[in-house]
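Participant: Got a sequence here, can you build the structure:
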Amino acid sequence: MFKSVEFKEETTLHIFTECIYAKAVWSLSGLPLITHGFNSFAQWLDFQFKNLEKGSCCLLLMLCWKLWTARNDKVWNGSLPSPSTLVEGSRRYLANWTNIVREDTATSIAKNSSVHKWDKPSSGFYKLNTDVAVSTLNRSMGFGWVLRNDTGQFVAAECIPGKGVFTPKEAEAMAIREALSWIKREGITHLQIESDALEIIQSLKQNDEDSSCDLILLDIKDLLRSIHHVAISYVSRTANVVAHSLAREACSMSVRQEWISVPPSFIVNELYSDLN
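Facilitator: Here you go, the predicted structure:
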């Protein structure tokens, strides 16, 4: 485990370029960076953008994001990945994200549309969509999920309010776990699951370890193993609007609410739109 013992002024320039941990990350990244002689992080970033090729700029941004995530994980959970783990994970995530963007683009061109819409599941299957919304003002979260059959007919949905604010990855994982717990209790099989949480889907498919939410991911994997004929995949936000509306509504609720057969009025228009 990499440990830092520095106690310097907490500036963005220090966080991203001057601390021991950041220096180790940039050294392992292989990027030809100039890291000294800058008065601000914005100046440092602007200089790198002007001197790096497009692919290197993408990796630079990914590493900055992962550095910030790792720092938050250290503050809130006391864990910090090694610099080499962070760099390798960033490269893998960037490659996967690039592939998904390419696939989404190809699909959009094939359909002559830049907007992805919800699709009915395969014959004999149900489709479960999940999402999470966060209210930083009220320090609360909302989980939402919706279940539809192979004709697109509404089957069930739930709004689940939550206290506190977790990392986006933890919150998205919790939303999937809550939905699958209901699915298991109801004994539903032949299930296609969709979420717009790219990083969670990647972690589940690649068996990635993530100290910030590895226990939640293990719960999800156990639930998936208990369901016959199940698949989980990433979907764009535009194909996940009903689940997002449920999650957003859950943020303003004090108790969870469940609907069976008859949907709540605030998602009726979106359910109809998904079918047309």
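
Participant: For the rest of this, base every contact and every neighbour count on C-alpha atoms.
Facilitator: Noted.

Participant: Which of the three states applies to the closest residue to residue 150 other than its chain neighbours?
Facilitator: For residue 150, ignoring the flanking residues on the chain, the nearest one in space by CA to CA, 6 or more residues apart in numbering is residue 121 at 5.1 Å. Under DSSP: H, G, I helix; E, B strand; the rest coil, residue 121 falls in the coil class.

Participant: Over to residue 138?
Facilitator: coil.

Participant: What is the neighbour count of it?
Facilitator: By the criterion of other CA atoms under 10 Å, residue 138 has 12 neighbours.

Participant: Quick one: residues contacting the residue sitting nearest the centre point of the chain.
Facilitator: The centroid of the chain falls nearest to residue 197 when counting by CA atoms, centre = their mean (3.1 Å). By CA atoms under 8 Å, 6 or more residues apart in numbering, residue 197 lies in contact with 131, 169, 172, 234.

Participant: I'd like the structure of this one too, to check against the first:
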Amino acid sequence: MPQAVVRMIHSMVAGWRNRFDATGQEGAVLPLHIRRPGVLQCFVDASLFPRTGRVGFGGILLSPEGQFWAACNGPLCCVQDPLVAEALACREVLLWLRRRGVREVELYSDCLSVVQLLCQEVSPDFPSYFGGIIDGCRAVLDEFDFISINFVRRSFNKFAHVLARGCDTHFIVWDIAPPSFLLPLMDQ
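Facilitator: Purely as a prediction, here's the structure:
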């Protein structure tokens, strides 16, 4: 079997595993972490657009009380691979947080594989494109004074998901107010 087909199969299996836990229930449940008081929360997600071949990401930064702080979204230059897209989305949002001067943050992603890889004590040896992305994320993580990487079920990542689905052809940041397409969700 050609290597490209093998990689595609592994990626599809990983995507399925991210969507369903061992019991077949959507959104695997992990133990709750202890929140650090006064720390910003950032939710990140990626989105694939198979018809156009585009990939996008979204990130939303919330105050410790859960109020809108800032948001961003934009395109990603990568293959239509959910795992690669989620890892790149994390990297882009981490870089955005760093540029904003955020030093302490709780990062939430609905991609369990990426969360697990970023939380490992020792960086796994992935001599691949994907491994380079994970290594890039880990390098940015080291620049924060405090950061926790957390898995969140998809149903709790709706703001970042809508931001990723609403991405355009360039990077956009909202600092004062959320984008209008997020307002209906925020009113719920």
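
Participant: Quick check: the aligned residue for residue 60 of structure 2 in structure 1?
Facilitator: When structure 1 is aligned by TM-score structural alignment, the residue opposite residue 60 of structure 2 is residue 146.

Participant: I would like the residues contacting the strand or helix carrying that match, please.
Facilitator: Assessed by DSSP states H and E, residue 146 of structure 1 sits inside strand 140-148. With contacts defined as CA under 8 Å, 6+ apart, strand 140-148 of structure 1 is touched by 126-135, 154-165, 171, 174-175, 179, 242-252.

Participant: need the strands for the stretch 101-250 of structure 1, in chain order.
Facilitator: 126-135, 140-148, 154-163, 191-195, 230-234 (DSSP state E, counting those that start in this stretch).

Participant: what is the orientation angle of the third one with strand 126-135?
Facilitator: Relative orientation of strand 154-163 of structure 1 with respect to strand 126-135: 30 degrees, computed using axes from the mean of the first three to the mean of the last three CA atoms, to 10 degrees.

Participant: tilt between strand 154-163 of structure 1 and strand 140-148?
Facilitator: Using the same axes, to 10 degrees: strand 154-163 of structure 1 against strand 140-148 is 170 degrees.

Participant: rewinding a little: among the strands of the stretch 101-250 of structure 1, which comes closest to residue 84 of structure 1?
Facilitator: strand 230-234 (27.0 Å; CA to CA).

Participant: against structure 2, where does that closest one fall?
Facilitator: Residue span in structure 2 matched to strand 230-234 of structure 1, by TM-score structural alignment: 147-151.

Participant: mind listing what's buried in stretch 149-156 of structure 1?
Facilitator: Buried positions in stretch 149-156 of structure 1, judged by neighbour count with 16 or more other CA atoms under 10 Å: 149, 152, 153, 154, 155, 156.

Participant: Quick check: which element contains residue 69 of structure 1?
Facilitator: helix 54-77.

Participant: how big's the offset between the lengthiest helix in structure 2 and structure 1?
Facilitator: Counting residues, the longest helix found in structure 2 (DSSP state H) is helix 82-100. By mean CA distance after the TM-score superposition for structure 1, the fitted helix 82-100 of structure 2 averages 0.7 Å away from its aligned residues in structure 1.

Participant: what residue of structure 2 takes the place of residue 254 of structure 1?
Facilitator: So, by TM-score structural alignment, residue 254 of structure 1 is matched to residue 169.

Participant: and its match, what does it touch?
Facilitator: Residue 169 of structure 2 touches 74, 75, counting by CA under 8 Å, 6+ apart.

Participant: Ok, residue 50 of structure 2 next?
Facilitator: Contacts of residue 50 of structure 2 (CA under 8 Å, 6+ apart): residue 80.

Participant: Next one: it from residue 89 of structure 2, what distance?
Facilitator: 17 Å (CA to CA, to the nearest Å).

Participant: Then residue 39 of structure 2?
Facilitator: Taking CA to CA, one finds residue 39 of structure 2 at 21 Å from residue 89 of structure 2.

Participant: Comparing those two, which residue is more hemmed in?
Facilitator: residue 89 (29 against 18).

Participant: Tell me which residue of structure 1 lines up with that one.
Facilitator: So residue 89 of structure 2 corresponds to residue 175, using TM-score structural alignment.

Participant: What of residue 6 of structure 2?
Facilitator: Per TM-score structural alignment, residue 6 of structure 2 is aligned with residue 70.

Participant: what about that match, neighbour count?
Facilitator: 21.

Participant: re the thing from before, now distance to residue 109 of structure 1 too, for the contacts of residue 197 of structure 1, in CSV please.
Facilitator: Formatted as CSV, the contacts of residue 197 of structure 1 follow (distance: CA to CA, whole Å):
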residue, distance to residue 109 of structure 1
131, 26
169, 30
172, 29
234, 19
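
Participant: circling back: so which of the buried residues of stretch 149-156 of structure 1 is the closest to residue 57 of structure 1?
Facilitator: For the buried residues of stretch 149-156 of structure 1, the nearest to residue 57 of structure 1 is residue 152 (42.0 Å; CA to CA).
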